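S.K.: Would you be able to build a 3D model of this:
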Amino acid sequence: MRLDNEQNIIHLVKNDEWMMNILLSAKSLNLPEWWIVAGFVRSKIWDTLHGFTERTPMADVDVIYFDQSNLDENIEKQLEQKLKEMDPQIPWSVKNEARMHLVNHNEPYSSSVDAISKFPETASALGLTLDNHNNVVLTAPWGLEDVLHMVVKPTPSFEETDNGAKMYEERVVKKNWQSIWGKVQIHHFQ
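M.R.: This is a model prediction of the structure:
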């Protein structure tokens, strides 16, 4: 399958029953500005570009949303529990991006997509959601070029954060993407 633009990626996701079931589960929570982000999207793209016939296992499936009216972290745990009841095989992680700027030592985010733009790597600054008609919607605040060319580099906004270089380099070592996807190219801070 050709994979070189947004429509190709959306088509790839729509034809993946496992991914669609996960998206439908997340949608059922009726969360404001919800997205499933990062590795959920990136891994599918890289698996496809590498010609893998089996899905690369994921440490977690990150569901984010944006609700300034309730910043209680316990709500996130309750939402994770609801998702685990729907599908206990999935390693769910739920975060309200309206509070995550505090954890990440950033200025407050204005939306979920704004938060995605502050993720460490451009190739991971991706999200999927479903519209009211269950059409797949993709967001990529820094574009798709890096993920499609299998390039890992810091997002411009992450480069500007205090301690960004150290955190980025630690993530690159911890994630060790090249051991799974051999064609991935890592760019380091200058």
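
S.K.: contacts and neighbour counts: CA atoms only from here.
M.R.: Noted.

S.K.: wait, what's in contact with residue 188?
M.R.: By Cα atoms under 8 Å, 6 or more residues apart in numbering, the residues touching residue 188 are 153-154, 169.

S.K.: most neighbours, which of the residues you listed?
M.R.: Counting neighbours by other Cα atoms under 10 Å, the top entry in the contacts of residue 188 is residue 154, with 25 neighbours.

S.K.: To check against the first, give me the structure of this:
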Amino acid sequence: MTLDPRAQLPLDEQAAALRAALSENATLLAVLERAASLELSGLYVTAGAVFQTVWNVVSGRPAEAGIKDYDVFYHDGTDLSWDAEDEVIRRAGEVFGDLGVAVEVRNEARVHLWYEARFGIPCPPFRSSEDAIDHFAATTCCVGVRAERSGAWRVYAPHGLGDVFGMVVRPNPLLAPRAVYEAKAERWSREWPRLRVLPWPEHG
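M.R.: Reported below is the predicted structural model:
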């Protein structure tokens, strides 16, 4: 597979290329704009809706193909009750309800309360939405975007954007178990056959 030239751009140019690629997904643009209206602390649109849009653009597919939901992270440690998060989710349902896609809004300050029951290992409390993004199962997934009032986009990408444009899936063994990474990589490879999936490190 020929490497997409955007994978080797300087980081500032990659950020501009990311915005151009994501702008091809009209649903993502609507989610970004409407998410900003929720005025949630530490807000990012992140996960598959972001990196999979780029994969689609690089692959020449429709920008929204294969994207099963749109994830919105926020971080509010002032109230860790389910009721407080549920109130935000209900409000978000009114904001996104007519888009015809699943928009998952979650308070990342609460993840440690349910993570072990779901995945079998404990999760430390996340200090911020950025901290939560840092712990995705693959470094390639660690990208978050939000629209600022100025019209600029804030992009958080601790591992850069080269792998995203290069369609490389790289493990991130900080938290998620190996089985989670491999299951996700297998599912993604069926949808995007051009992906190059790197193996989980045997040393841990």
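
S.K.: TM-score of the superposition?
M.R.: Remark: TM-score between the superposed chains equals 0.86 [TM-score structural alignment, normalised by the length of structure 1]; 184 aligned residues with a Cα RMSD of 2.1 Å.

S.K.: which of the contacts of residue 188 of structure 1 line up with contacts in structure 2?
M.R.: Contacts from the contacts of residue 188 of structure 1 that recur in structure 2, judged by both residues aligned by TM-score structural alignment, their matches' Cα atoms under 8 Å, are 153-154.

S.K.: do you know how far the residue nearest the centre of structure 2 is from residue 87 of structure 2?
M.R.: Central residue of structure 2 (Cα atoms, centre = their mean): residue 47, 1.5 Å from the mean position. Per Cα to Cα, to the nearest Å, residue 47 of structure 2 is found 23 Å from residue 87 of structure 2.

S.K.: Equivalent analysis for residue 174 of structure 2, please.
M.R.: Residue 174 of structure 2 sits 31 Å away from residue 87 of structure 2, taking Cα to Cα as the criterion.

S.K.: State the helix or strand in which the aligned partner of residue 109 of structure 2 in structure 1 lies.
M.R.: Residue pairing (TM-score structural alignment): residue 109 of structure 2 is matched to residue 98 of structure 1. Residue 98 of structure 1 belongs to helix 97-104 when elements are defined using DSSP states H and E.

S.K.: helix or strand right after that helix?
M.R.: Criterion used, DSSP H and E; the element after helix 97-104 of structure 1 is helix 112-117.

S.K.: That next one corresponds to what range in structure 2?
M.R.: Aligned by TM-score structural alignment, helix 112-117 of structure 1 falls on residues 129-134 of structure 2.

S.K.: Have a look at how far, on average, that stretch is from structure 1.
M.R.: Compared with structure 1 after the fit, stretch 129-134 of structure 2 shows a mean deviation of 0.7 Å (mean Cα distance after the TM-score superposition for structure 1).

S.K.: still on that earlier bit, list just the nearest of the contacts of residue 188 of structure 1 to residue 94 of structure 1.
M.R.: Set against residue 94 of structure 1, the nearest of the contacts of residue 188 of structure 1 by Cα to Cα is residue 154 (23.3 Å).

S.K.: Which residue of structure 2 sits opposite that closest one in the alignment?
M.R.: So residue 154 of structure 1 corresponds to residue 171, using TM-score structural alignment.

S.K.: which non-adjacent residue is nearest that match?
M.R.: residue 138 (4.4 Å; Cα to Cα, 6 or more residues apart in numbering).

S.K.: residue contacts, the one you found?
M.R.: Residue 138 of structure 2 neighbours (Cα under 8 Å, 6+ apart): 169-173, 181.
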